[in-house]
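Chemist: What follows is a predicted protein model with its sequence.
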Amino acid sequence: MTEQPSTLYAKLLGETAVIGWQELQPFFARGALLWVEPALDLVAAAEAVATDDGAKVKQWMDAGLLAKVSESQALDCVERDPTLWAVVVSPWVLIQERADEK
């Protein structure tokens, strides 16, 4: 049985785009940037944040799969300038580096 993606998932997928660290720095400065580990689906994480699914978000945060961007991650991004994928779920911007980019 194939599960169909939700309408919100499809909408968020369509709003996901490649972005550079330079454009994300103001969001980091405001503390509004969330890092999504490559093991977690970026759009699924955005959907959980958008629908206020606190249990799922907490589970991912506890597992280290979702977190506010740390200073060390920010410095690493400044130095390497990796290609990042981002999706906005106001007031948050969720970002993820492709696993093959690291």
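Modeler: It's in. Residues are numbered from 1 along each chain as shown.
Chemist: going forward, measure contacts between C-alpha atoms and count neighbours the same way
Modeler: Noted.
Chemist: Could you pull out the strands in this protein for me?
Modeler: Applying DSSP state E to the chain gives strands spanning 17-19, 33-36, 66-68, 84-89, 92-97.
Chemist: For my notes, please list these in a markdown table and give distance to A10 and mean neighbour count for each entry.
Modeler: Formatted as a markdown table, the strands of the chain follow (distance: least, Cα to Cα, whole Å; neighbours: other Cα atoms under 10 Å):
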| stretch | distance to A10 | mean neighbour count |
| --- | --- | --- |
| strand 17-19 | 13 | 14 |
| strand 33-36 | 18 | 22 |
| strand 66-68 | 21 | 20 |
| strand 84-89 | 12 | 20 |
| strand 92-97 | 16 | 23 |
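Chemist: want to compare, so here's the second one:
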Amino acid sequence: MSERDILHAKLTLETAQLAWSELERHFARGDVVKVAAGVDLIDAALLIAENNAAEAQAWLADGRIARAEMSDAEDWHARQPQFWAVVVAPWVLVQEVQAGAHALRPQPR
């Protein structure tokens, strides 16, 4: 098993479902990074954990990841969605739980 595989498994085990109310304080500190629907949350976390700046810039440019903004917080506060979340300090990466997928934890490779 490679170091990357071990890190992938570790991040997968550290994911959790959280409510917006549990993320608000992280948003207030500017620590929330949203991961677009359809993008693998763990792949995004690996990108950050491995400090892959060039690839992260590409993901930011095409919207696969983005810093959460006030408009996101207002929307989340109004709708109260559930999120999959994983911490890659100092960031908290979040992805809204999609309808019908609430019980599906990301799987290790």
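Modeler: All right, it came through fine. A quick note: this is a predicted structure, and the numbers were derived from the prediction, not measured.
Chemist: Out of the strands of structure 1, which gets nearest to K11 of structure 1?
Modeler: Checking the strands of structure 1 against K11 of structure 1 by Cα to Cα gives strand 84-89 as the closest, at 10.4 Å.
Chemist: By how much does the closest one deviate from structure 2 on average?
Modeler: On superposition with structure 2, the mean distance recorded for strand 84-89 of structure 1 (mean Cα distance after the TM-score superposition for structure 1) is 0.3 Å.
Chemist: which part of structure 2 lines up with that strand?
Modeler: Using TM-score structural alignment, strand 84-89 of structure 1 corresponds to residues 83-88 of structure 2.
Chemist: ok, back up a step: quick one, which of the strands of structure 1 is nearest to Q25 of structure 1?
Modeler: Across the strands of structure 1, Q25 of structure 1 has its closest neighbour in strand 33-36 (8.9 Å, Cα to Cα).
Chemist: who touches the closest one?
Modeler: Identification of contacts with strand 33-36 of structure 1 by Cα atoms under 8 Å, 6 or more residues apart in numbering yields 24, 27, 42, 45, 65-69, 92-97.
Chemist: Ok, stretch 58-75 of structure 2 next?
Modeler: Contacts to stretch 58-75 of structure 2, defined as Cα under 8 Å, 6+ apart, come from residues 24, 27, 30-36, 39, 44.
Chemist: Which two of those residues have the greatest separation?
Modeler: Between any two of those, the greatest separation by Cα to Cα is 22.5 Å, found for E24 and V39.
Chemist: neighbour count winner among those two?
Modeler: Taking neighbours as other Cα atoms under 10 Å, E24 of structure 2 and V39 compare with E24 leading, 16 against 12.
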